[in-house]
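A.B. asks: With the input below, show me the fold.
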Amino acid sequence: MPRRNQNKNRFLECIREEMPAYISSHIIDVVNVIGDGHCGYRVIGLALEMGDNWLQVRKDLIEEINANEFLYNNMFRSSRRSELLLSLDCSSIPAPLDKWMTMPDMRLIIASRYNVAVVHYSKFQFFTFLPLHSAPTLNRKTIFIGFVNDNHFIRLLMSEDCPLPPVVSMWMRYHASVAEG
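C.D. replies: Sure thing, here's the model as predicted:
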C-alpha cells in the first residue's frame, strides 16, 4: 500500500477515535483544511462548492447577522451579536484566536444564511443546526463538520444512514414558523 494511503487511513482512524462512538463507523472520509484560524470557514466554503473562499463565507455571515439584526439581538443579546460581527471581520492569515469560528453561535447563522442543515460533531458536543427563517426543502444540503484536537475544524463525509444528533435547543426557541416541517 502506498505511503500516502497509509497516512490518510491513519488520519481517518484518528478522527474516528476522536468522534462520538455512535457515529465513528459512519465516517466515510475526512477533508482536512489548512489550520490557520479560518478552518471552520474553509470547511463551509468547500462544502458549499465555493472552493477555499473562507473570506466570502465570513462576509456572507456578516451580511446574515446584519440583515436579521432583531432576530440575532434576541438570540444573543446585542453585545454578543457585536462580538460575533467583530470575530467575522478578519482577513489576516493566520487568524488570531478571537477570530476563530465559535460553536454553537455560528452554526445557526451558517444554516440560516445558506439554507442548509449543519451537523456538528466533536468529542463532547453533537448537534444539528437548521435554518431559522426559511422553509424546509426536500433537497436541503447537509454539511457535516467535526471539531478535533480542541482547535481545528474538518469536513466529515458521512454515510447516508448516519444518525443525526438532536436539533440544538436554541433553534426550537428562535425559529420562524415557516422553518418548521
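A.B. asks: Could you use CA atoms for every contact and neighbour count after this?
C.D. replies: Fine.
A.B. asks: Looks like residue 107 contacts residue 129 (just checking).
C.D. replies: Yes: assessed by CA atoms under 8 Å, residue 107 is found in contact with residue 129 at 6.2 Å.
A.B. asks: Find residues that contact each of the two.
C.D. replies: Taking CA atoms under 8 Å, 6 or more residues apart in numbering as the contact rule, residue 107 and residue 129 both touch residue 118.
A.B. asks: okay, the two: which has more neighbours?
C.D. replies: Higher neighbour count among residue 107 and residue 129: residue 129, with 29 against 23, using other CA atoms under 10 Å.
A.B. asks: excluding its backbone neighbours, what's nearest the more buried one?
C.D. replies: residue 118 (5.0 Å; CA to CA, 6 or more residues apart in numbering).
A.B. asks: And the contacts of the helix or strand containing the one you found?
C.D. replies: For residue 118, the host element (DSSP states H and E) is strand 117-122. Strand 117-122 is contacted from outside by 18-20, 107-108, 110-111, 126-131, 140-148, 164-165, using CA under 8 Å, 6+ apart.
A.B. asks: how about it: buried residues?
C.D. replies: Using 16 or more other CA atoms under 10 Å as the test for burial, strand 117-122 gives 117-122.
A.B. asks: and if you look at stretch 16-34?
C.D. replies: Within stretch 16-34, the residues scored as buried using 16+ other CA under 10 Å are 16, 18-19, 23-24, 26-27, 29-30, 33.
A.B. asks: Second chain to compare with the first, below:
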Amino acid sequence: MLASRRLFHQFLVDSFSTIESDRLRYMRDHQKDLRAAMYKGLTEAIVSGDCVANVTGKRIVLPASFVGGARYMIQNYQDAMTICSWAAYPDYADTSTGITAASMYRQNTGAGIGKKRARKAVAKGGSSNISQINHIPDFMHSYVESITDVKSDGNCGYRVIALGHTNNEDDYDFIKKSMLDELQLHKQDYLKIYGGGERLSYIRNALLPAKRKARRHGVALIDKWLTFPDMGHIVASILGKVVVKLTKHGASETFFPLRGVPSSNPSSLIICLGAIPGHYVHVNLKDGCPIPPTSIQWKQHCSTEAIVWESYFVDRQANFTKLMKDHMVHHKKDVRAGSKSCYPIDL
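C.D. replies: As a prediction, this is how the structure comes out:
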C-alpha cells in the first residue's frame, strides 16, 4: 500500500473524508440534542440577566492536539522556529504535495548547513552581519564584540549561561542543579521576591527534570524554559556575576547577586543573553560598554552588603539610559518625517 504512491494519497484523502462525513452525519442526525444543550444554557443566561456575550457560557480548554487551536498553532510555530534554526529560514513556501520530503532535503541540506555555519560565525566590527543582532536594541550594536548561537532544544537559556560561565554550553545541567540548590537554601528570600509559593513552585518545577516526554524534535516543554526576570536573580546569585538581558521584545534588564560583595574588578563578571523570540544567544560585549538598568526586584530584595554591586556600574547604566532616550527621540522624528523603515515602532 505504501508503494502505491498516488493511489495511497487518494486512499488517505478518502479515509479522511469518510471520517469527516461521519462526524457531520452525527451532527445532522442529533440536531435536536445538540441544540437543546446549547439553547438551555443561553436561555438560563438570558433569564438570569447575563446578556453580555463575553461573560456568558462555560470556558473550554482545548488540548494542543486540537487542529486550529491556539496551543496547536503555538506549538507548530515553535517547531518551525526550531527547524529554521537548524536549516535556515526558507526563501519561499511551497505547499505543493508533489514535492517529497527526500527531494527537499537533498536540495536544501547543502545550503542549510552553510547558512547555519554562517549564523554561528563570530563577526567582529561589522556586527550588522549577524542576524541575531537585529533583536537587540540598535544603539547597542556598536558595543557587541560577537554573538554565539547555542542549540535550540528549549534549554538554550541555560546553555547560554553555561557558555558564559564555563565556556561549554553542555554544562547547562550543572547550571540548573545549582539553581535548584539556590532555591532550596534561600527559599524564604525567593518567596518574598515571587510574592508567594505558587510562583516559586513553578520556577522549581521548571528546573526539575521533565516527567513528561519532550516535545517533537527533542525540544523541552515550554514550562521548562528559562524565564526573566524570575530566574535572572537566581543565576546572578549562584555565579556571583552580573547577568544582562538585551532584547527589543520587552525590557532589557541587569541582574546583580542578591548576596555578597563583588571582587576587585566586577566589570569583567558579565554574562549577557540576547533574547529573541523563542530563543537565547550569547552576546559578548565590549569592555566598558553600557548596560541596562537594574531590575526593580533586585533593589527591593537584595541584602545590605550586595547594594555595592550597582555602584560599580552606575555610569554604564546611565549611558545606556541616555542612548535609549536619544534613540527613541530620533526614532519618533523619523516616524513624523515619514521614515521608510520597515521595523515596527517600539512603544
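A.B. asks: Among the contacts of strand 117-122 of the first structure, name the ones in helices.
C.D. replies: Among these, DSSP state H puts 18, 107-108, 110-111 in helices.
A.B. asks: Mind picking the one among the residues you listed that's closest to residue 85 of the first structure?
C.D. replies: residue 110 (13.3 Å; CA to CA).
A.B. asks: The equivalent of that closest one over in the second structure: neighbouring residues, count only.
C.D. replies: In the second structure, the residue paired with residue 110 of the first structure is residue 235, using TM-score structural alignment. Other residues lying near residue 235 of the second structure total 24 when counted by other CA under 10 Å.
A.B. asks: Leaving out the residues flanking it, which one is nearest to residue 235 of the second structure?
C.D. replies: Nearest residue to residue 235 of the second structure, sequence neighbours excluded (CA to CA, 6+ apart): residue 179, at 6.7 Å.
A.B. asks: residue in the first structure matching the one you found?
C.D. replies: With TM-score structural alignment as the criterion, residue 179 of the second structure pairs with residue 61.
A.B. asks: would you say that match is within a strand?
C.D. replies: No: using DSSP: H, G, I helix; E, B strand; the rest coil, the assignment for residue 61 of the first structure is helix, not a strand.
A.B. asks: from what I can see it touches residue 107, true?
C.D. replies: No: in this structure residue 61 of the first structure lies outside contact range of residue 107 using CA under 8 Å: 10.2 Å.
A.B. asks: If you count contacts, what does the longest helix anywhere in the first structure end up packed against?
C.D. replies: Using DSSP H, we find that the single longest helix of the first structure is helix 69-88. Here helix 69-88 of the first structure is seen to pack against helix 54-67, helix 169-174 when contacts are counted using 3 or more CA pairs under 8 Å, 6 or more residues apart in numbering; DSSP states H and E.
A.B. asks: same thing but 10 Å
C.D. replies: Contact here means 3 or more CA pairs under 10 Å, 6 or more residues apart in numbering; DSSP states H and E; on that basis helix 69-88 of the first structure packs against helix 54-67, helix 105-114, helix 169-174.
A.B. asks: mean deviation (superposed) between the shortest one and the second structure, please.
C.D. replies: In other words, helix 169-174 of the first structure. For helix 169-174 of the first structure, the mean deviation from the second structure after alignment is 0.3 Å (mean CA distance after the TM-score superposition for the first structure).
A.B. asks: Now do that helix: which range of the second structure does it align onto?
C.D. replies: With TM-score structural alignment as the criterion, helix 169-174 of the first structure aligns to 296-301.
A.B. asks: Excluding covalently adjacent residues, which one is nearest to the aligned residue in the second structure for residue 136 of the first structure?
C.D. replies: Using TM-score structural alignment as the criterion, residue 136 of the first structure maps onto residue 262 of the second structure. Nearest in space to residue 262 of the second structure, with sequence neighbours left out and distances taken as CA to CA, 6+ apart, is residue 309 at 6.1 Å.
A.B. asks: separation between that neighbour and residue 300 of the second structure?
C.D. replies: 14 Å (CA to CA, to the nearest Å).
A.B. asks: The two: who's more crowded?
C.D. replies: residue 309 (22 against 10).
A.B. asks: who's in contact with that one?
C.D. replies: By CA atoms under 10 Å, 6 or more residues apart in numbering, the contact set of residue 309 of the second structure is 241-242, 255-263, 266-267.
A.B. asks: Can you tell me the SS state at it?
C.D. replies: helix.
A.B. asks: swap in residue 29 of the first structure?
C.D. replies: Under three-state DSSP, residue 29 of the first structure falls in the strand class.
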